[in-house]
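In: Okay, structure incoming, though there's no sequence with it:
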């Protein structure tokens, strides 16, 4: 099972989100929301947790107060007893929550202008690939989200350098290679929700079960 739920921050206001769903949010999320400077950052933070509650309630029937969230050594969040695995990512107007029966990571990035200088952080094989395709944002951000989703799958954050592994894209999809060779049973799947964004989910599950956009009316079920 690998389900992905996403939402746009555009229809929401922070004041309304807290007024309607404040009792559903963890103290950690409320604290982070308070410390963010921009309205959009606050909305991304709140919607990330609301999408998690929505997905867990839909799959397991849990209510928000029954869901206990902790953090691993490098900050990756997890649900107590690993009843499900989840990961959250946001960029621009979108927030995404992936939930699965196995470990996973997800990353979404809005396409922006880049310079070739950023290529230096990548593995040599990836630099060669990027130099061939040039400054085409789609190729760069597809690769970036593949790498980020894999690092989030590992849960090691910046402790795994971007040049310590590489992604090989071929006819049969994308594969991860590190110093020990190809990583078996790790699957990278590209997701298409908006032509101005790249998104990848990395998981031990071969196929995404569903990719669903969540609207206001859907989130209202959290209060039922």
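Out: Noted; the coordinates are in hand. Note that this is a predicted model, so its numbers are computed, not measured.
In: Only C-alpha atoms from now on, for both contacts and neighbour counts.
Out: Fine.
In: quick check: longest helix of the chain.
Out: Secondary structure of the chain read by DSSP state H shows that its longest helix is helix 39-60.
In: ok, and what's touching it?
Out: The list of residues contacting helix 39-60 from outside it, by Cα atoms under 8 Å, 6 or more residues apart in numbering, reads 5-7, 9, 12-14, 17, 24-25, 29-30, 32-34, 36, 62-64, 67, 86, 88-90, 94-97, 99, 219, 221-222.
In: Out of those, which sit inside helices?
Out: Using DSSP H, the contacts of helix 39-60 in helices are 14, 17, 29, 30, 32, 33, 34, 219.
In: what's the most distant pair in those?
Out: Longest distance between any two of the ones in helices among the contacts of helix 39-60 is 21.5 Å, between 34 and 219; criterion Cα to Cα.
In: Who has more neighbours out of the two?
Out: Each of residue 34 and residue 219 has its neighbours counted (other Cα atoms under 10 Å); residue 219 has more, 17 against 11.
In: Spit out the contact partners of that one.
Out: Shown in contact with residue 219 (Cα under 8 Å, 6+ apart): 50, 51, 54.
In: mind listing the strands for the protein?
Out: 2-8, 69-71, 77-79, 85-91, 94-100, 104-110, 166-170, 173-178, 181-182, 187-190, 197-203, 210-213 (DSSP state E).
In: will you turn those into JSON lines that also has distance to residue 158?
Out: Formatted as JSON lines, the strands of the chain follow (distance: least, Cα to Cα, whole Å):
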{"stretch": "strand 2-8", "distance to residue 158": "25"}
{"stretch": "strand 69-71", "distance to residue 158": "16"}
{"stretch": "strand 77-79", "distance to residue 158": "15"}
{"stretch": "strand 85-91", "distance to residue 158": "16"}
{"stretch": "strand 94-100", "distance to residue 158": "21"}
{"stretch": "strand 104-110", "distance to residue 158": "14"}
{"stretch": "strand 166-170", "distance to residue 158": "15"}
{"stretch": "strand 173-178", "distance to residue 158": "16"}
{"stretch": "strand 181-182", "distance to residue 158": "21"}
{"stretch": "strand 187-190", "distance to residue 158": "20"}
{"stretch": "strand 197-203", "distance to residue 158": "17"}
{"stretch": "strand 210-213", "distance to residue 158": "28"}
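In: Second structure for comparison follows:
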């Protein structure tokens, strides 16, 4: 993994089977802060513990490899008032998502960004979820197609995460049109929008979003990370 350049938006993936080796798990645990290690034990299911460990350790490793500024264990994080994680004293933006056995991360020096992933599946309570998060014109587009709904869902969540509101901003007030998410109400003093890129990779719906500025980012989707290339 190389350094990140100013106008890139890099997307990385990792899977839980990376933790099958005990030595790998011990190494990843050594990278986390005391607060992160305590959070792991708040999860009752071992799979949830593993997912949190992998996501936050891989985040630290990627930050170090992309910037060259700090060792993985030295990164310090904070949160905005709306709960979006940020890095103390460093300009790089990041976001992460997880679903099933997969985690996804995105990084940018130039753009606020967000990412969401969902495995392809039949969606429980599809009709209810459509009513919660869709505008009338989006309902017509989706119909009863579960795949179309998951594409729209990841688009909305990625855009909301890029903006920094998450679902504190109602998803049915965010219109997805083309490759833009248009916020129908003002956020603070201005009406904002996000741009996004959708892909369907290995059975995973993946959307990465960013808040536009003077130049659009170059999106680079990386091969699946393994324990070996994380250490390289």
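Out: It's in. As the structure is a computational prediction, the values presented were derived from the model and not from experiment.
In: on that earlier part again, need the strands of the first structure in TSV (columns: mean neighbour count and distance to residue 132 of the first structure).
Out: TSV is the format used below for the strands of the first structure (neighbours: other Cα atoms under 10 Å; distance: least, Cα to Cα, whole Å):
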stretch	mean neighbour count	distance to residue 132 of the first structure
strand 2-8	21	33
strand 69-71	11	40
strand 77-79	16	37
strand 85-91	23	27
strand 94-100	25	30
strand 104-110	27	22
strand 166-170	16	14
strand 173-178	16	18
strand 181-182	12	23
strand 187-190	22	21
strand 197-203	26	19
strand 210-213	14	32
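In: Nearest to residue 160 of the first structure among the ones you listed would be which one?
Out: strand 173-178 (10.9 Å).
In: how far does the closest one sit from the chain's center?
Out: Offset of strand 173-178 of the first structure from its chain centre (Cα atoms, centre = their mean, to the nearest Å): 19 Å.
In: go on, stretch 23-39 of the first structure?
Out: 19 Å.
In: Where does that stretch end up in the second structure?
Out: Matched against the second structure by TM-score structural alignment, stretch 23-39 of the first structure falls on residues 30-46.
In: residues of that stretch that come out buried?
Out: 31, 32, 33, 37, 40 (16 or more other Cα atoms under 10 Å).
In: Enumerate every residue touching the first one.
Out: So that's residue 31 of the second structure. Residue 31 of the second structure neighbours (Cα under 8 Å, 6+ apart): 57, 60, 72, 73.
In: Nearest to residue 131 of the second structure, out of those: which one, please.
Out: residue 57 (36.8 Å).
In: Map the closest one onto the first structure.
Out: Taking TM-score structural alignment, residue 57 of the second structure has residue 50 as its aligned residue in the first structure.
In: now residue 116 of the second structure
Out: For residue 116 of the second structure, the residue aligned by TM-score structural alignment is residue 107.
In: still on that earlier bit, of the contacts of residue 219 of the first structure - the most surrounded one?
Out: Going by other Cα under 10 Å, residue 51 tops the contacts of residue 219 of the first structure with 25 neighbours.
In: Put together TSV for the contacts of residue 31 of the second structure, with distance to residue 183 of the second structure on each row.
Out: Output for the contacts of residue 31 of the second structure, formatted as TSV (distance: Cα to Cα, whole Å):
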residue	distance to residue 183 of the second structure
57	33
60	32
72	36
73	37
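In: among those, which ones are buried?
Out: Among the contacts of residue 31 of the second structure, the ones that count as buried by 16+ other Cα under 10 Å are 57, 60, 72, 73.
In: circling back: quick one: which of the contacts of residue 31 of the second structure is nearest residue 84 of the second structure?
Out: Nearest member of those to residue 84 of the second structure, counting by Cα to Cα, is residue 60, at 16.5 Å.
In: what about the longest helix of the first structure, how far off from the second structure?
Out: For helix 39-60 of the first structure, the mean deviation from the second structure after alignment is 1.4 Å (mean Cα distance after the TM-score superposition for the first structure).
In: Now do that helix and strand 94-100, the angle between them.
Out: Angle between the axes of helix 39-60 of the first structure and strand 94-100 is 30 degrees (criterion: axes from the mean of the first three to the mean of the last three Cα atoms, to 10 degrees).
In: Residue 62 of the first structure: neighbouring residues, count only.
Out: 14.
In: ditto for residue 52 of the first structure
Out: 23.
In: Could you do residue 121 of the first structure as well?
Out: 13.
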